[in-house]
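Trainee: Pasted the sequence and its predicted model underneath.
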Amino acid sequence: MQKIKSATDYRNELESRGALPEGFSTGFTGLTFSPTELGSDQVMEMNLSMLMLDKPTTVFAGTFTKNLFPGAPVLLCRKRLENDRFRGIIINNKIANVCIETGVEDSEELLKAAAVQLGCSPDELMASSTGVIGWRLPVNEMINALPSAVESLRSNSRRNAVELAERIMTTDSFPKLRSRSVCGGRITAVAKGAGMIEPNMATMLCFIITDLSISRDELREMLPPIVGETFNRISVDSDQSTSDMVIAASSDRKPCADKAEFRKALYEVCSELAEDIVRNGEGTGHVIRVTVDGAASVEEASAIGKALVNSPLVKTAIAGNDPNVGRFASSIGDYCGNNGIKLPVDKMEISLGGELIFSGGGFCMTPAKEFRLAAYLSECGTIPEHKGWPVHEKTVNIDINIGMGNSRSTILGSDLTHEYVRENADYRT
C-alpha cells in the first residue's frame, strides 16, 4: 500500500480494492434508539447493514467464537450453517445481543421481518451484532428501519464494499477491506474489530464473498485452517469476544480452474485483514510481529508468541519505545516454566528489529544497540490517538528461535497505551 496521507486518500485506496464480486449487493440505513438499560432518555445511533446475494447459494461457511457466553447471533448462525441455502446477512453495530433472555428470539424476529421485505425465507438469512454486551436490541426500531435498508439495497448500483466496511465499525478508527482478483473472478472481504481481540476460532467480524465456483465442501474445508493461521494468531488485548465470526459465501458465478490459487488468495485476504485489525486496535501505537521458530510444534510456537504479545510489561515497554529486552526473556520463561516446556536457554536466540539481543544464555546489548533499538521502535510507531487511516504498515519485528524443533508460527499483537485505557474506560459513556 502506498503511503496514505489523509482519510480521503485511504478511502480512495479502499474503493480501488472494494468492488463486489458478481452476484452480491449491499444496503444500509441508520436508526436511533434509547437503551433501556441506561434508565435515561439518552439517544444513540445504530447502523443496520445488509450483505445479500442476488440469488440464494448453497456455498457458504463460517467459523465462530469459542467463548462460552456466545452472542445470540452466533448461536443462530451456527444453526443456519446446517441449512441448504444462504441468501445474506443482516448486521448491526452498537449492541452485541449477548446474554439477553430474548436474544435469539429478537434476532429471529428481525430476520423474519427482513425476509418479508426481501421476498425470501428467514431460514436463508443470518444475523450479526457487535457492540455493548448485556443490552437488548431495539427490535421495533430496527424493524421499522428495514424498508429503508432494503430500498438502499435495491438502488445501490455502485457495488463497492467500502460503505459496508465503514458501517459495521464500533470503536474501529478506520475501515478494513481487502481483495484479490484470481482465476478470472474475485474475492472481497471486510472486517471490523479493534478491542476485545484475541479470536479463537474480537469483537471481530469478517465477511468474505466471492463469485468463483467452489463447492460447499471445499469452502468448508478451506476456511477453518485459514482462520486458524490468520485471525487466530492475533491479539490486541487477550480478550476473546462473545461475538467473533467469519462468514464466507460464493455466488457461484465463475468457474475456478485452480483451487490452489483460490486458497492462496483467500489466505492472503484473511492475513492482511488480520494485520489491519491489530493495526486498528484500540489505542494501538505499534504493531508487534513475533515469529517463533525452533519449537516442538506449531501450537507451542503460537502459544509462546502469544505469551509475549500479551505481556503487559512487554506491551508497555514497546509503547514507550523502550528496548527493555529483559521483559521479552522473562515472558517467554514465565510461559514455558508454567507449561512444562523445558526450554534450552543456552540454545535460544532473540532478535529485535533484526539485531541479536539474546544468545548463548545471555543478553548481548550495548549502549549503541540500545540507542538504535529505541530509534527503531519509535520509527515503527504511530500516535495512538490518530484516527481515520493507517499511517504506515510497519511492524516491530521480534524473532525467537528456541532451539527445540522445526516448527514455526507468527503472531501479531499490539502495544498497550494510555489511549487504550481511556477508550475502554469511557466505552459506554
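Mentor: Received it, and whenever you're ready, just let me know what you need.
Trainee: can we go C-alpha only for contacts and neighbour counts from here?
Mentor: OK.
Trainee: Not counting sequence-adjacent ones, nearest residue to residue 11?
Mentor: Setting aside the residues directly before and after it, residue 11 is nearest to residue 162 in space (CA to CA, 6 or more residues apart in numbering), at 7.7 Å.
Trainee: swap in residue 150?
Mentor: Using CA to CA, 6+ apart and skipping the chain neighbours, the partner closest in space to residue 150 is residue 27 (6.2 Å).
Trainee: Make sure I have this right: that neighbour is in a helix.
Mentor: No: with DSSP: H, G, I helix; E, B strand; the rest coil as the criterion, residue 27 is located in strand rather than a helix.
Trainee: Check it against this one:
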Amino acid sequence: MIKIDENLTVTSPAGFKASGIHCGLKKSLLKKDLALIYSDVVATSCGVYTKNKVKGAPLTVTKQHLINKKAQAIIINSGNANTCNGDDGLSKANKMTRLCAKALNIKNDDVLVASTGVIGVPLNIDAIKDGIPQLVGNLSEDIEGAKNASMAIMTTDTIQKQAGITFEISGKKVTLAAMAKGSGMIHPNMATMLSFITTDISISPTLLKEALKESVNVSYNRISVDGDSSTNDMVLIMANGLASNETITEKNNDYNLFLEALTSLNIYMSKKIAKDGEGATKLIECTVKNANSIDDAETLSKSVVTSSLVKAAIFGSDANWGRILCALGYSNVDFDPEKVDVSFASTAGEILVCQNGASVNFDEAKAKEILLQDEIKILIDMKLASSEATTWGCDLTYDYVRINGDYRS
C-alpha cells in the first residue's frame, strides 16, 4: 500500500544530501535564498517544463544539461527568476552551474539549475558565487539539510512542502521523496512552481521520463491558483540507483508500482501547493465524473477551479452553484446542461445543491457549515459516459490582491 510520509525529505533516499543558505539575493538575513541537492553518484535524470513561450534562462541551461539524461546536483535560487534578461541571464545561469560543479568537483553538465522570484531583474551572480562554498560545505544527509534547502526555494510560500514514500521492489527498499515550492502564478500546464524529486531506484532513462510525464499530467498539470502560467516552473527527478534493485527496463509490475508511488507523491505535493495559494484559506478539489472522455472531464474541472467567481464564492462560503454551471458552460466542452448534478462536500458532510441542471431545496445552513471548512470538494456528475478527472485550486481572497499589488517590494 502506497502511503505518504511527511517525515521523509529529499535526503531520505540513499546517497542524497542537501543544503540551503542566505547568500544575499533576498534583503532579509533571516530568509534563505540558495539551495543545493546533491547525489553521491551520477543519477539518471529528466525534467518537465513550463509551456509558457517566455522561459527563464535556467530552463534553457537545464534542458541542455539533461540531453545525456544524467545529473548529480541541482542548484536553486529564490528571490530572482533570472528571466527576460537576454544573454546576461543565460551567461549567469551557466555560471551558476560552473561554479557549483567546480566546488563539488563534478562535471559542469551534471549540474542542473533553477530560479524563482521576480522577472526582468538582473541576477546578482556575485552573491551566488560568494555563497557557493558555504552551500557546498553545508551539504548534509540529515533532515536539517533538507529543511534548509526547502526554505531556500520559497518565495510567497507560507509553508515548506516536503514528503516521501518508501516501498519494496524486487525485495529492495526504495525511497522516493520531493520538495516543492509554489504559491502564486499557478495554472495547469505547469506554473510558478518548482518540484525536485529524489529517489534511489534503478530505472532506465526512457521509463523514468515516461513515468514523470504521466504523473505530472494528473498532478501538477491539474492545479491552478490564479490562471497565470509562469516562466520558470519545472519538475526535475534524479534516480541514483543506490537502492540496488534490479534495473527497471520494461513496463512490468515493478514499473507500475513506481509509477503509482510517483503519482501519489506528485498529487500530494500538488495539493499542498494549491492549498498554499497566495492569500488562500481553502483548498478546492473539483471532481467531474461520467463525462464523455478524460480530456473533457479535466477541461470541465479546470474551468471550475479557475473561475474567479467560483473561487470567490468558496472564500465566502456561499453555495452559489450557478457559478459552477456557468464555468462548465464556457469550457468549450459539449454536454447537456439539463443532466448536470452538483454537490459540495467537506469534513462537515455532503450536500446536493443542483440536480439535472436546476435548483433543489437544500439546507442553506448545512451548506454554509460544509463550505466553512478549509478543504472543499465540488462534485459534478455530467451523466454522459464514464470518464472522470479531478483538479485542485484554492479560494480567491483579499490577500491575493494585497500580495501581488506590491510583489516587487
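Mentor: Right, received. Where do you want to start? Quick caveat: nothing in here was measured; it's all calculated off a predicted structure.
Trainee: Overlay them and tell me the TM-score.
Mentor: For this chain pair, the superposition-based TM-score is 0.90 by TM-score structural alignment, normalised by the length of the second structure; 388 aligned residues with a CA RMSD of 2.0 Å.
Trainee: For stretch 365-384 of the first structure, list every residue counted as buried.
Mentor: Of all the residues in stretch 365-384 of the first structure, those buried under the rule 16 or more other CA atoms under 10 Å are 370, 373-374, 376-378, 380-382, 384.
Trainee: If you could redo that for stretch 153-173 of the first structure, that was the one I meant.
Mentor: Applying 16+ other CA under 10 Å to stretch 153-173 of the first structure flags 153, 159-173 as buried.
Trainee: What of stretch 285-299 of the first structure?
Mentor: Using 16+ other CA under 10 Å as the test for burial, stretch 285-299 of the first structure gives 285-298.
Trainee: With residue 65 of the first structure as the reference, measure out to the residue nearest to residue 271 of the first structure when sequence neighbours are not counted.
Mentor: Closest residue to residue 271 of the first structure apart from its sequence neighbours, by CA to CA, 6+ apart: residue 230 at 5.0 Å. Distance of residue 230 of the first structure to residue 65 of the first structure, computed by CA to CA, to the nearest Å: 14 Å.
Trainee: Remind me what the top strand by length along the second structure packs against, helices and strands.
Mentor: If each strand of the second structure is counted by residues according to DSSP state E, the longest one is strand 34-49. Other helices and strands packing on strand 34-49 of the second structure, by 3 or more CA pairs under 8 Å, 6 or more residues apart in numbering; DSSP states H and E, are strand 16-21, strand 70-78, helix 125-137, helix 143-152, helix 205-217, strand 234-239.
Trainee: what would those look like in a markdown table with distance to residue 391 of the second structure?
Mentor: Conversion of these to a markdown table gives the following (distance: least, CA to CA, whole Å):
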| stretch | distance to residue 391 of the second structure |
| --- | --- |
| strand 16-21 | 31 |
| strand 70-78 | 27 |
| helix 125-137 | 37 |
| helix 143-152 | 25 |
| helix 205-217 | 11 |
| strand 234-239 | 18 |
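Trainee: Tell me which of those is the most buried.
Mentor: For these, the largest average neighbour count (mean count of other CA atoms under 10 Å) is found in strand 16-21, namely a mean of 28.
Trainee: What is the burial count for residue 423 of the first structure?
Mentor: Other residues lying near residue 423 of the first structure total 16 when counted by other CA atoms under 10 Å.
Trainee: Spell out the residue ranges of the strands in the stretch 151-300 of the first structure.
Mentor: Along the stretch 151-300 of the first structure, the stretches classed as strands by DSSP state E, counting those that start in this stretch are 176-182, 185-192, 205-212, 234-235, 245-254, 287-295.
Trainee: Could you dump those strands into JSON lines with distance to residue 142 of the first structure added?
Mentor: Supplementary listing: those in JSON lines, determined by distance: least, CA to CA, whole Å:
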{"stretch": "strand 176-182", "distance to residue 142 of the first structure": "25"}
{"stretch": "strand 185-192", "distance to residue 142 of the first structure": "21"}
{"stretch": "strand 205-212", "distance to residue 142 of the first structure": "20"}
{"stretch": "strand 234-235", "distance to residue 142 of the first structure": "32"}
{"stretch": "strand 245-254", "distance to residue 142 of the first structure": "21"}
{"stretch": "strand 287-295", "distance to residue 142 of the first structure": "37"}
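Trainee: Return the residue of the first structure aligned against residue 59 of the second structure.
Mentor: Residue mapping for residue 59 of the second structure onto the first structure gives residue 74, with TM-score structural alignment as the criterion.
Trainee: Mind putting the buried residues of stretch 365-384 of the first structure into TSV with distance to residue 214 of the first structure?
Mentor: Listed next are these as TSV, based on distance: CA to CA, whole Å:
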residue	distance to residue 214 of the first structure
370	52
373	47
374	49
376	45
377	44
378	45
380	40
381	41
382	41
384	41
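Trainee: hmm, what's the outermost residue in the second structure?
Mentor: residue 361 (39.0 Å; CA atoms, centre = their mean).
Trainee: Next up, the contacts around that residue.
Mentor: Remark: with contacts taken as CA atoms under 8 Å, 6 or more residues apart in numbering, residue 361 of the second structure is in contact with residue 353.
Trainee: Go through the helices and strands packed on strand 34-49 of the second structure and name the closest to residue 162 of the second structure.
Mentor: Using CA to CA as the criterion, the shortest distance between residue 162 of the second structure and these is 7.5 Å, found for helix 143-152.
Trainee: Strand 34-49 and that closest one, what's the angle between them?
Mentor: 70 degrees (axes from the mean of the first three to the mean of the last three CA atoms, to 10 degrees).
Trainee: what angle do helix 143-152 of the second structure and strand 16-21 make?
Mentor: Relative orientation of helix 143-152 of the second structure versus strand 16-21 (the same axes, to 10 degrees): 50 degrees.
Trainee: elements contacting helix 143-152 of the second structure?
Mentor: Packed against helix 143-152 of the second structure, as judged by 3+ CA pairs under 8 Å, 6+ apart, are the following elements: strand 16-21, strand 34-49, strand 172-181.
Trainee: can you tell me what part of the first structure the shortest one aligns to?
Mentor: The reference is to strand 16-21 of the second structure. If you align by TM-score structural alignment, strand 16-21 of the second structure falls on residues 24-29 of the first structure.
Trainee: Next, the distance between the ends of stretch 54-73 of the first structure.
Mentor: For stretch 54-73 of the first structure, the separation between the terminal residues is 23 Å (CA to CA).
Trainee: Then stretch 239-252 of the first structure?
Mentor: Across stretch 239-252 of the first structure, the straight-line distance between its terminal residues is 36 Å, by CA to CA.
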